[in-house]
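In: Sequence first, then the predicted structure, then my questions.
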Amino acid sequence: MRLNRQAEIAIGILVACARSPMRKITTLQAAETSATTKDHAAQVVNLLVHEGFLRTERGRGGGIALAVPATEILLGDVLRRVQPDLVRHAGRDDLSGHNATMPAFAAIVGAAEATFLTFMDRYSIADLISGPLQHASAGKQVPHLPCFDCGLVKSVRETESGRWPFVIEQARGASLPVQR
C-alpha cells in the first residue's frame, strides 16, 4: 500500500479549500499549496468535483470550494475514490484469484488493507487543518489527533521490548478488538 502523487495532491487541495471556507481559491493557489503544476492540479480538481468533494464556479470571482463541510470528508473516502487501486483485497470475499499459492498471506494482506482504510476513516479533512501542538518528546510541532494518544500508533522502536506482542497487549488492555 502506497499513496500515489494524485492522492497526496487531492488531500492537499481539499485542505487548502478547507483553510479558506469563506472564499473560493483558484486552481493555481491549490497547485502552489500542493506543490504541483497548475495542469496536474486541474486534473485532480476535476476528479474531486466529479466525486462530489469540490464545487467550482467559472468566471470573475470564481474558483473552487468544498462541496461538503470538511468534517464530513473522511480521508478513507478520498483515498477510495482518488486511488481505487490502493487496496487490492479489502472487502473481497474471494481471495483465491490473488496469490493462490499463499491464501493465508492474501487473507492477511486483505485484512491489513481493510484496517488501513478503517483507520483513515477515523479522520476528516477538518482534522488536518487544526493547529499544531508541540510534541513533548520530539520537540517538533505535530497536529494533535485523538488516536495518536493510544499505544497502537507508537512505532516498534518506541515500545519497551521492541516487539509487536507489546503493541498487541496494549490493544487488549485498551479493549480494542484484535483478531488472530
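Out: Yes, it's here.
In: Only C-alpha atoms from now on, for both contacts and neighbour counts.
Out: Noted.
In: Quick one: the strands in the chain, in order.
Out: Applying DSSP state E to the chain gives strands spanning 54-57, 63-66, 132-134, 141-143.
In: Out of those strands, the one nearest Val167 is which?
Out: Counting by CA to CA, Val167 lies closest to strand 141-143 out of the strands of the chain; the figure is 22.2 Å.
In: for comparison:
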Amino acid sequence: MRLTTHSDYALRILLQAAIEPDRLLSIAQVAQEQEISRNHAMKVVNQLANAGLLETTRGRNGGFRLGQPANEISIGEVVRLTEPSLSSADCANCILAPSCGLTPTLGEAVDAFLQVLDNRSLADVARSTRLPFHRTRA
C-alpha cells in the first residue's frame, strides 16, 4: 500500500508537533524545515485542525500544536482521514469483479495494514523519530 504525499505530509507535521509539544509551530517554519510547499502545509494543517488533531491560534504570534495528546492519536486515524481511497485495486471497473477471488484477499490485506497502523499511536512513532534540522531557541 502506498500513501499519498498528502498523508506523508500530515504524518510528518503531526510528528513534529508531537516531538515539540511545548512549542507553537508556524506553518512557514514547518514548511521550510520539512521542505514542503507552504501552500500544501497550510492545507494539511487546516484539515488536521478541522479534525481536532491540531489546535491553531491565529494572528501575528499564531501557530499550531497538537489538539490531543499524542498517545490518543492513532496513525490509522490519520491515514483514514488523509487518504482519498484505501482500495488497493480498482475492482469496481474490472470485468472480473462479479466473480473475482482476489477482491476479498485485497480487502483483507488493507484491513491488516490499517490494523497495524491503528495499534501505533503518534507518541509511539514520535519516540523513535529524530528531527533532521537543528533549531536555536530564542
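Out: Thanks, I have the structure now. Note that the structure is predicted; figures quoted are calculated from it, not measured.
In: thinking again about what came up before, now tabulate the strands of structure 1 in a markdown table and tack on distance to Thr33 of structure 1 and mean neighbour count.
Out: Shown next, in a markdown table, are these (distance: least, CA to CA, whole Å; neighbours: other CA atoms under 10 Å):
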| stretch | distance to Thr33 of structure 1 | mean neighbour count |
| --- | --- | --- |
| strand 54-57 | 16 | 16 |
| strand 63-66 | 13 | 22 |
| strand 132-134 | 18 | 12 |
| strand 141-143 | 18 | 14 |
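In: Compare those strands and give me the one nearest Val44 of structure 1.
Out: Across the strands of structure 1 (criterion: CA to CA), the nearest stretch is strand 54-57, sitting at 10.4 Å.
In: So which bit of structure 2 is that closest one matched to?
Out: Counting by TM-score structural alignment, strand 54-57 of structure 1 falls onto residues 54-57 of structure 2.
In: got a list of what His50 of structure 1 touches?
Out: Contacts for His50 of structure 1 (CA atoms under 8 Å, 6 or more residues apart in numbering) come out as none.
In: go with 10 Å
Out: Val44 (CA atoms under 10 Å, 6 or more residues apart in numbering).
In: ok, now the one 3 residues further on?
Out: Contact analysis of Phe53 of structure 1 by CA under 10 Å, 6+ apart lists 10, 14, 45, 47, 65-70, 72-73, 77-78.
In: Next: Ser124 of structure 1.
Out: 15, 69-78.
In: With adjacent residues omitted, what lies nearest to it?
Out: Leaving aside its sequence neighbours, Ser124 of structure 1 sits nearest to Leu74 (CA to CA, 6 or more residues apart in numbering; 4.2 Å).
In: Hmm, Gln43 and Ala7 of structure 1 touching each other?
Out: No - the pair Ala7 of structure 1 / Gln43 is not scored as a contact, 11.8 Å apart, by CA atoms under 10 Å.
In: picking that back up, going through the contacts of Ser124 of structure 1, which ones are buried?
Out: Among those, those classed as buried by 16 or more other CA atoms under 10 Å are 15, 70, 73-78.
In: Cheers, nothing more for now.
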